[in-house]
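J.: no letters, just coordinates:
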């Protein structure tokens, strides 16, 4: 029996680490997606932003964020404060048995959780692209990953008041995706749109991305990483029930993404007369976000339907936000925020333990707190160091000003020399 406990512990720890590695790979997906959807003159800045935010998230969550989210609490609303993560389990802990015996490494749990907070911050990167100061973005990353995200995460996954209300969010449609979109919306409202995005009549003008093959690769990377995002959220795989649940989660995740692509392409064809690739890409992500709140309970057919609805919603949302002059270069607010809300409500179709009251409370609390807290932090950064580059830098591109490099120097050099 002792040997069995040790094998289960080792297997579940390895599964959590492998899943976390897949989620970490999503950072590459966000980077490629955003680099493909911005203009070439802003590519290096996007690359620097993404590798920088991931690194900041890892350090801040280790220093303080993890303990806020999962440490000792003051109440079901107010989390405790602590610094650095504690040590790992001992052999005696594992062999103790019973409900309180650990089933995986504490350090593995930290690793799995830290890549989630980095994902939330990655969502903001695309929404503020092509006009936000790099170091202002990094400063906000410190606050969001160290404090804002862990506080709202404590309310649910940390067994706070949302957990007590029955809020159900298996892998984070609200906790991760809607939270990131809420912070992005606050930033975009203070930033304003890119120069030239809207004409004198208020109509949106298309600003094509520089590299759609790269953006498509980014979506495929995100799609693959999402198997770790959702599948790993089962947290273990060493018994029959957990293994079957993981299999269902993987299949539902894949089907929801596929349905999102199909639905978005059909919707775009009906609305614009064209099969808009960017809408198809966002349809895949919308399907993934939609199923993330509850991939463990729907049938395969229901999961496909949930993803398809997400794919339709995201097209209409992107168009509506453009009409409202909310400039989001990659559609992040629509994909992760609007569709995140749909995903949380879709849980009610298959999870008997979820309630409408609990889901609405989660939507309201997470959006309200993250949006207001982010708006305050963004405003403080704006009045101290500024958040937007000046018009000349925006016109010339942010790469040389912020990073001193060009992403494609041979092309710009050839063009400049008249060759």
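T.: Okay, I see it. Keep in mind that what you see is a predicted model, and the values were worked out from it rather than measured.

J.: C-alpha only now, for contacts and for neighbours.
T.: Fine.

J.: which elements pack onto the lengthiest helix in the chain?
T.: Determined from DSSP state H, the single longest helix within the chain is helix 2-37. In this structure, helix 2-37 makes packing contacts with helix 43-60, helix 91-95, helix 106-127, helix 212-231, judged by 3 or more C-alpha pairs under 8 Å, 6 or more residues apart in numbering; DSSP states H and E.

J.: how far does that helix sit from the chain's center?
T.: 15 Å (C-alpha atoms, centre = their mean, to the nearest Å).

J.: tell me the angle it makes with helix 43-60.
T.: 150 degrees (axes from the mean of the first three to the mean of the last three C-alpha atoms, to 10 degrees).

J.: included below, for side-by-side comparison, is a second structure:
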């Protein structure tokens, strides 16, 4: 009701085709509020400022999950056309599909190459986040760009997400899956990229939308998270965190074959 359907942001000229800002950045703003109140995982940051990697449990499943998201994004972006009643609207959906895929590819390749340059190896987690960053970046304007420009928008998103993940770690903001970087920082880039290909959008209106959405969601989420923290707590015990919530909540190891007696 803020953007789609004639909301006040739409009336102000804010353009966000499928939600780089009103969906992805909004979610990241809520996540940032939660992360700041929750704090870092135990052992993530050392006393001398060192950053300790805490690997994900299953990278093949993470890769599968990324591809599932990638596939779903065609419906997410293409469905935002809302209608396929004539040749013109069908062509629009086709263009959105092509640009969505091109941007994801650009983000993945850019993040993969940059990760290799920075870390000396092909970092799978950065590549996966790069693909998602490309998808988030194009979501605000997947119809207007050419496939080449869409690829470039995604590639810039892939570069941004790598530096953002590294930067947040240095700021000791523990974001285990890179959600703030992928959906928040790159979401902002996606919104700001719209005027490059859509003459009806302006950077002033895009910045206005970014500020309004982020501040509203962040402040409201901070209040909600704060109430929950005071009322019932938002962190498991140190023992449960060490053992894994699968044990404390479900009474079973997720990967018992890796547990040493």
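T.: Received it, and whenever you're ready, just let me know what you need. Keep in mind it's a predicted model, so treat the numbers as computed, not measured.

J.: quick check: TM-score for this pair?
T.: After superposition, the two chains reach a TM-score of 0.98 (TM-score structural alignment, normalised by the length of the second structure), with 261 aligned residues with a C-alpha RMSD of 1.0 Å.

J.: just to revisit the earlier point, output the helices and strands packed on helix 2-37 of the first structure as TSV; include the columns mean neighbour count and distance to residue 26 of the first structure.
T.: Below are these laid out as TSV (neighbours: other C-alpha atoms under 10 Å; distance: least, C-alpha to C-alpha, whole Å):
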stretch	mean neighbour count	distance to residue 26 of the first structure
helix 43-60	21	11
helix 91-95	14	32
helix 106-127	24	8
helix 212-231	23	5
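
J.: so which of these is nearest residue 370 of the first structure?
T.: Nearest to residue 370 of the first structure among those is helix 106-127; the distance by C-alpha to C-alpha comes to 11.4 Å.

J.: for the closest one, grab the matching residue range in the second structure.
T.: Under TM-score structural alignment, there is no match for helix 106-127 of the first structure anywhere in the second structure.

J.: do the same with stretch 230-249 of the first structure
T.: Against the second structure, stretch 230-249 of the first structure falls on residues 77-96 (TM-score structural alignment).

J.: the biggest helix by length in the second structure vs the first structure, average distance?
T.: Looking across the second structure with DSSP H, the single longest helix is helix 87-119. By mean C-alpha distance after the TM-score superposition for the first structure, the fitted helix 87-119 of the second structure averages 0.6 Å away from its aligned residues in the first structure.

J.: which parts of that helix are buried?
T.: Neighbour counts over helix 87-119 of the second structure (16 or more other C-alpha atoms under 10 Å) mark 92-93, 95-115 as buried.

J.: next: stretch 11-25 of the second structure.
T.: Buried residues in stretch 11-25 of the second structure (16+ other C-alpha under 10 Å): 12-25.

J.: and of the helices and strands packed on helix 2-37 of the first structure, who's closest to residue 4 of the first structure?
T.: Nearest of those (C-alpha to C-alpha): helix 91-95, 9.4 Å.

J.: in the second structure, what stretch matches the closest one?
T.: Under TM-score structural alignment, there's no match for helix 91-95 of the first structure.

J.: and that helix, how far out from the chain's middle?
T.: 35 Å.

J.: packing partners for that helix?
T.: helix 2-37.

J.: now the helix it packs on against helix 106-127, angle please.
T.: 10 degrees.

J.: any buried residues in helix 2-37 of the first structure, and which?
T.: Quick answer for helix 2-37 of the first structure (16+ other C-alpha under 10 Å): 5-6, 8-37.

J.: on that earlier part again, tell me which of the helices and strands packed on helix 2-37 of the first structure lies nearest to residue 336 of the first structure.
T.: helix 106-127 (7.6 Å).

J.: residue range for stretch 378-391 of the first structure in the second structure?
T.: By TM-score structural alignment, stretch 378-391 of the first structure lines up with residues 225-238 in the second structure.

J.: now do the matching stretch: distance to the chain's middle.
T.: Using C-alpha atoms, centre = their mean, the offset of stretch 225-238 of the second structure from its chain centre is 24 Å.

J.: how far does it stretch from start to finish?
T.: 20 Å (C-alpha to C-alpha, to the nearest Å).

J.: quick one: what's aligned to residue 123 of the second structure in the first structure?
T.: By TM-score structural alignment, residue 123 of the second structure lines up with residue 276.

J.: got it, and residue 153 of the second structure?
T.: Checking with TM-score structural alignment, residue 153 of the second structure has residue 306 as its match.

J.: distance of that match from residue 221 of the first structure?
T.: 21 Å.

J.: now do residue 320 of the first structure
T.: Going from residue 320 of the first structure to residue 221 of the first structure by C-alpha to C-alpha gives 28 Å.

J.: now swap in residue 181 of the first structure and tell me
T.: 20 Å.

J.: can you tell me which residue in the first structure aligns to residue 59 of the second structure?
T.: By TM-score structural alignment, residue 59 of the second structure lines up with residue 212.

J.: that match contacts residue 35, doesn't it?
T.: No - the pair residue 212 of the first structure / residue 35 is not scored as a contact, 9.1 Å apart, by C-alpha atoms under 8 Å.

J.: ok so, going back, so for residue 285 of the first structure, which of the helices and strands packed on helix 2-37 of the first structure sits nearest?
T.: Closest among those, using C-alpha to C-alpha: helix 212-231, at 7.3 Å.

J.: give me the mean distance between the closest one and the second structure.
T.: Looks like 0.5 Å for helix 212-231 of the first structure (mean C-alpha distance after the TM-score superposition for the first structure).

J.: please apply the same query to stretch 360-378 of the first structure.
T.: Counting by mean C-alpha distance after the TM-score superposition for the first structure, stretch 360-378 of the first structure comes out at 0.4 Å.

J.: what residues of that stretch count as buried?
T.: 361-363, 366-367, 369-371, 373-375, 377-378.

J.: got these as a markdown table, with distance to residue 396 of the first structure and secondary structure columns?
T.: As requested, these are exported to a markdown table (distance: C-alpha to C-alpha, whole Å; DSSP: H, G, I helix; E, B strand; the rest coil):
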| residue | distance to residue 396 of the first structure | secondary structure |
| --- | --- | --- |
| 361 | 45 | helix |
| 362 | 43 | helix |
| 363 | 40 | helix |
| 366 | 38 | helix |
| 367 | 35 | helix |
| 369 | 36 | helix |
| 370 | 33 | helix |
| 371 | 31 | helix |
| 373 | 33 | helix |
| 374 | 29 | helix |
| 375 | 28 | helix |
| 377 | 28 | helix |
| 378 | 25 | helix |
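
J.: that'll do, ta.
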